[in-house]
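K.L.:
the following comprises the amino acid sequence and a computationally predicted model.
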Amino acid sequence: MDAMRRVPDNRDDLSTFEAVMGRMSWYHRVEVELFHTLGRWATQPDGADLDPADRVLLGTQARYHAWHGELWREQFPTAGQAFAELPTTLFAESALSPKVGLPSLGFPNAPNEGIEVLYDEVLPHLAGLYESHLEATSPMTDGPIVRVLHLVLATRSTWARRPAGRSEAASWRTSPLPDAPGENAR
């Protein structure tokens, strides 16, 4: 269970059941923690300097992370005596236990400090892990995992949106709106 005690990286071997389950458990835990963190930022007073549009954006992204966590949880084996204690063991030994959470990895509780860490470090690392995991899978034997990886990676476009007051504003906030159909027609 060593694979579950540390943050995975792209060079990890995913050829054993234990390694894959450890990685999926870690994905699940991180996605759930991201859901809780972004939801807290979107609703708590410590994000008082966030404008309402940024709060809506963080809330929307939180819901996506909750969905991703659920997708990973659904992949855990549930049948047979051999797997009876697996989910409990995975969560207890996960690199991110519910008591420790993301702040133990240097992820601040307040949005003021945390937004740059989230968008510049955590999400790119997570996307890299998903992509390397996808490259290590076989569509014939890992179909359900491939499906989840495709679904999660398809929502990355929402990760590119960052609240406007942080670091650099995302291009979707600063680009001009296209003309309405027929507006420039003569």
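P.N.:
All right, it came through fine.

K.L.:
going forward, measure contacts between C-alpha atoms and count neighbours the same way
P.N.:
OK.

K.L.:
so which residue is dead centre in this structure?
P.N.:
Closest residue to the average C-alpha location of the chain: residue 31 at 4.4 Å, with CA atoms, centre = their mean.

K.L.:
helices or strands next to the one helix or strand it maps to in the packing?
P.N.:
Taking DSSP states H and E as the definition, residue 31 sits inside helix 17-43. Secondary-structure packing of helix 17-43 (3 or more CA pairs under 8 Å, 6 or more residues apart in numbering; DSSP states H and E): helix 52-73, helix 86-93.

K.L.:
structure B:
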Amino acid sequence: MADPYKPRAPFAPWDRRELPGSFDVEDSARRVGNYKWAEMKLFEALGGWVATVPELDVKMRLGTHCYKHAWHADLWHKRLPELREMNPDRLTQPANDAMVRFVEAMTEPEAPDQTIEKLVGVYRVFIPRFIAAYTFHKNNTSQITDAPTIRSINFILQDEFDDWRDGEMILQSLIETPDDVERAARHQARLEAIMVEAGGIAGPGSIGMTSTGASANGPQNGSAA
């Protein structure tokens, strides 16, 4: 009979998870609040465009995608109270003023002939930033204490990858002339500049590196500030 009091490793031999993650409770709550705000804004933008874009295939895709982002926002909302007894509404905010300006610039194209600009902002700038921030969060949080967040990220990332692929394919079908290429590139460059200023959807450190090249979570990992 095995001795139940014999010292054992905390995890099975094949389980190499580590308890500490790169984020403390406050930083996790802040990031999740930023994620929720950004997903809500993307839901609102796509939902508004469904009624105005003239291309039927684009209209149908935007309608499908917008409700995914509403669900993502709901998933993040449900994570906020579990992180600590904090006010979810207070935490649901943009990372900084530059993120607000990014959303304003992304939603600025309203004319029926600006479908390319609409899609460029979402699928070539905004959604890639979601993918990057979520992947960084998943890879740097605790697989033990933050397992529910990792589960949410896995669901959300699958949607983001699927929607990015849809959006890019639609864009490639719409960009037919050198003028279209110039329009897309010019609008993307403008939005990229604002997003770089914002530092990503969770601000500087969204993917772990600040504008100076230092790790945003370095001190928590024992590295130099």
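P.N.:
Received the coordinates, thanks. Keep in mind the model is a prediction, meaning the values are calculated, not measured.

K.L.:
can you calculate the TM-score here?
P.N.:
The TM-score (TM-score structural alignment, normalised by the length of the first structure) is 0.68; 146 aligned residues with a CA RMSD of 2.7 Å.

K.L.:
still on that earlier bit, ok, whichever residue in the second structure pairs up with the residue nearest to the centre of the first structure - contacts?
P.N.:
By TM-score structural alignment, residue 31 of the first structure lines up with residue 39 in the second structure. Shown in contact with residue 39 of the second structure (CA atoms under 8 Å, 6 or more residues apart in numbering): 69-70, 72-73.

K.L.:
ok, and the closest non-adjacent residue to the counterpart of residue 153 of the first structure in the second structure?
P.N.:
In the second structure, residue 153 of the first structure lines up with residue 157, judged by TM-score structural alignment. Nearest in space to residue 157 of the second structure, with sequence neighbours left out and distances taken as CA to CA, 6 or more residues apart in numbering, is residue 131 at 6.4 Å.

K.L.:
what's the local residue count around residue 135 of the second structure?
P.N.:
Counted with other CA atoms under 10 Å, residues neighbouring residue 135 of the second structure total 17.

K.L.:
meant to ask about residue 160 of the first structure
P.N.:
Residues within reach of residue 160 of the first structure, counting by other CA under 10 Å, total 14.

K.L.:
please apply the same query to residue 100 of the second structure.
P.N.:
Applying other CA under 10 Å, we find 18 residues neighbouring residue 100 of the second structure.

K.L.:
contacting residues around it?
P.N.:
Contact partners of residue 100 of the second structure, counting by CA under 8 Å, 6+ apart, are residue 94.

K.L.:
could you do residue 21 of the second structure as well?
P.N.:
Contacts for residue 21 of the second structure were tallied using CA under 8 Å, 6+ apart; they are 140-143.

K.L.:
can I assume it sits in a strand?
P.N.:
No: Residue 21 of the second structure sits outside any strand when classified using DSSP: H, G, I helix; E, B strand; the rest coil, being coil.
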